[in-house]
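S.K.: all I have is the shape, not the residue letters:
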């Protein structure tokens, strides 16, 4: 029997629909556990119809309870984030499905090989960022010293900042940014999203208060229409009706203000640890 065809990382050559189909219907084999993850995250291979890929499987049974999110909902929120990402056309989240697995229902997401050497975050000994960089804020670096934390002034990050504002991402850390050799950038770990309360916590504040790009306005306008149609239907069952309504409200607020959001001051604006 011939060796299975291996699906490359998302965004290289594998179509989203093909990768999602493989994730949804393939046989999952657990190869190991990612111990750094706060919830159970299992590294797996998935094989179906002579094709194979690596993936991450996060069973609902391995989710730790959170005070501000209903128990057993994080996996579905990851899938909802993927659906919204797909609706933008930006493809910022790897293919993600909700399916049964060796440890019960869970989220299954295509593994992304990070092969690019892209400097997206940095600490600098300066009061203002250099051209090509955006300031996040001051960070303690020890012995009473501080440094300026900055992120790249990168269109891919800017789109991700918009997506995070739409889905109300409460945990955009630097380690969740995955650049690839083909120039794509992906965001992962979207379990704490779509809360009805404002919980946006991110390292991508560099554009706070700046006007949205014309591209972003066009994307958000299409997204808003989709939330009342096909996208809203796909989100039903993944998040609550109230959370879908809150997503509509966030898109309306972005379009109404015409600018990137600023920290509310009612919730820590930067996740900890930041990376």
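M.R.: Here it is on my side, so go on. Since this is a predicted model, take the numbers as computed values, not measurements.

S.K.: please make it C-alpha for all contacts and neighbour counts, starting now.
M.R.: OK.

S.K.: how about the strands in the stretch 1-150 of the chain?
M.R.: 5-6, 27-33, 42-48, 51-59, 96-99, 106-110, 121-124, 133-142, 145-152 (DSSP state E, counting those that start in this stretch).

S.K.: got it, and the stretch 151-275 of the chain?
M.R.: For the stretch 151-275 of the chain, applying DSSP E, counting those that start in this stretch gives strands covering 177-179, 185-187.

S.K.: mean neighbour count and distance to residue 74 added to those, as CSV?
M.R.: Output for those, formatted as CSV (neighbours: other Cα atoms under 10 Å; distance: least, Cα to Cα, whole Å):
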stretch, mean neighbour count, distance to residue 74
strand 177-179, 20, 19
strand 185-187, 23, 16
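
S.K.: residue 254: which of these is closest?
M.R.: For the strands of the stretch 151-275 of the chain, the distance to residue 254 is smallest for strand 185-187, at 20.7 Å, taking Cα to Cα.

S.K.: okay, now the one to match up with it:
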């Protein structure tokens, strides 16, 4: 993550996800570890808007670093129901996994030391990358995939600091608590492709999502979101498939979050 955790505890090197056959822990194994492992708080991410803890998680012989955001530490918002941000983060992971994009690190909803909340695998980033410049790139397909993903989940807060480029070339996205609103709230720093035609790869992923939304994915989201929010997600995917284009900024909502980083 981009923020430095405060605390005395030291963890061994975080487990990395296997990306394109690389060494590390698989997404399924990470979900098992996060769900069943023993969670211990090692520090707190001080720059986060809501209570966010840097933790270690251990299950059998496996261990990893992770982020824990308890529902009790969520700051009330005027436009999202209180106590729902953790479930929205998990819903974003479910969409990410079903699309095949693997944008969101493995994320689960579980009981923790401060009550129920979301737990997400910690990702080490490439510190040499200038995020302010990186987020404006137009030549990186990965950022374009994230832009489409944000349109699907109606992300109201895609800041540059929520993009996590790793030293193996992968880019993750985090902080998806303000998502899945039934109102159009898309705010992002990734408007480079506004109005452009979607790539064939994006259309294929959206087609898979639409099928999954009428099946297993829809069932998983129904346990995390309201029925209206799930229907609205289907509608957003339908709209993207129908227009075949990236969305453009609307006039009723600020197009870019503040601060952008």
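M.R.: Everything's here; your move. Just so we're clear, the structure is a prediction, and the values are computed from it rather than from any experiment.

S.K.: highest mean neighbour count out of the strands of the stretch 1-150 of structure 1?
M.R.: strand 106-110 (a mean of 28; mean count of other Cα atoms under 10 Å).

S.K.: so which elements touch that one?
M.R.: helix 16-25, strand 51-59, helix 74-88, strand 96-99 (3 or more Cα pairs under 8 Å, 6 or more residues apart in numbering; DSSP states H and E).

S.K.: is it possible to export the strands of the stretch 151-275 of structure 1 to JSON lines including distance to residue 49 of structure 1?
M.R.: As requested, those are arranged in JSON lines below (distance: least, Cα to Cα, whole Å):
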{"stretch": "strand 177-179", "distance to residue 49 of structure 1": "29"}
{"stretch": "strand 185-187", "distance to residue 49 of structure 1": "27"}
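
S.K.: do you know which of the ones you listed lies nearest residue 65 of structure 1?
M.R.: strand 185-187 (23.0 Å).

S.K.: specify, as a residue range, where that closest one falls in structure 2.
M.R.: Here strand 185-187 of structure 1 aligns to structure 2 at residues 171-173, judged by TM-score structural alignment.

S.K.: now check structure 2 for the residue matching residue 112 of structure 1.
M.R.: Under TM-score structural alignment, residue 112 of structure 1 pairs with residue 123 in structure 2.

S.K.: out of everything not next to it in sequence, what's closest to the counterpart of residue 255 of structure 2 in structure 1?
M.R.: Counting by TM-score structural alignment, residue 255 of structure 2 lines up with residue 269 in structure 1. If the residues on either side of it in the chain are set aside, residue 269 of structure 1 comes closest to residue 201, at 4.5 Å by Cα to Cα, 6 or more residues apart in numbering.

S.K.: tell me the counterpart of the one you found in structure 2.
M.R.: Checking TM-score structural alignment: residue 201 of structure 1 goes with residue 187.

S.K.: how close does that match sit to residue 144 of structure 2?
M.R.: 15 Å (Cα to Cα, to the nearest Å).

S.K.: which one of those two is surrounded by more residues?
M.R.: residue 187 (24 against 21; other Cα atoms under 10 Å).

S.K.: wait, isn't the match of residue 112 of structure 1 in contact with residue 16?
M.R.: Yes - if you go by Cα atoms under 8 Å, residue 123 of structure 2 and residue 16 touch, sitting 7.0 Å apart.

S.K.: residue 105 of structure 2 against residue 121, yeah?
M.R.: Yes - Residue 105 of structure 2 is within contact range of residue 121, at 5.8 Å (criterion: Cα under 8 Å).

S.K.: thinking again about what came up before, could you check how far the match of residue 112 of structure 1 is from residue 84 of structure 2?
M.R.: Taken as Cα to Cα, the span from residue 123 of structure 2 to residue 84 of structure 2 is 24 Å.
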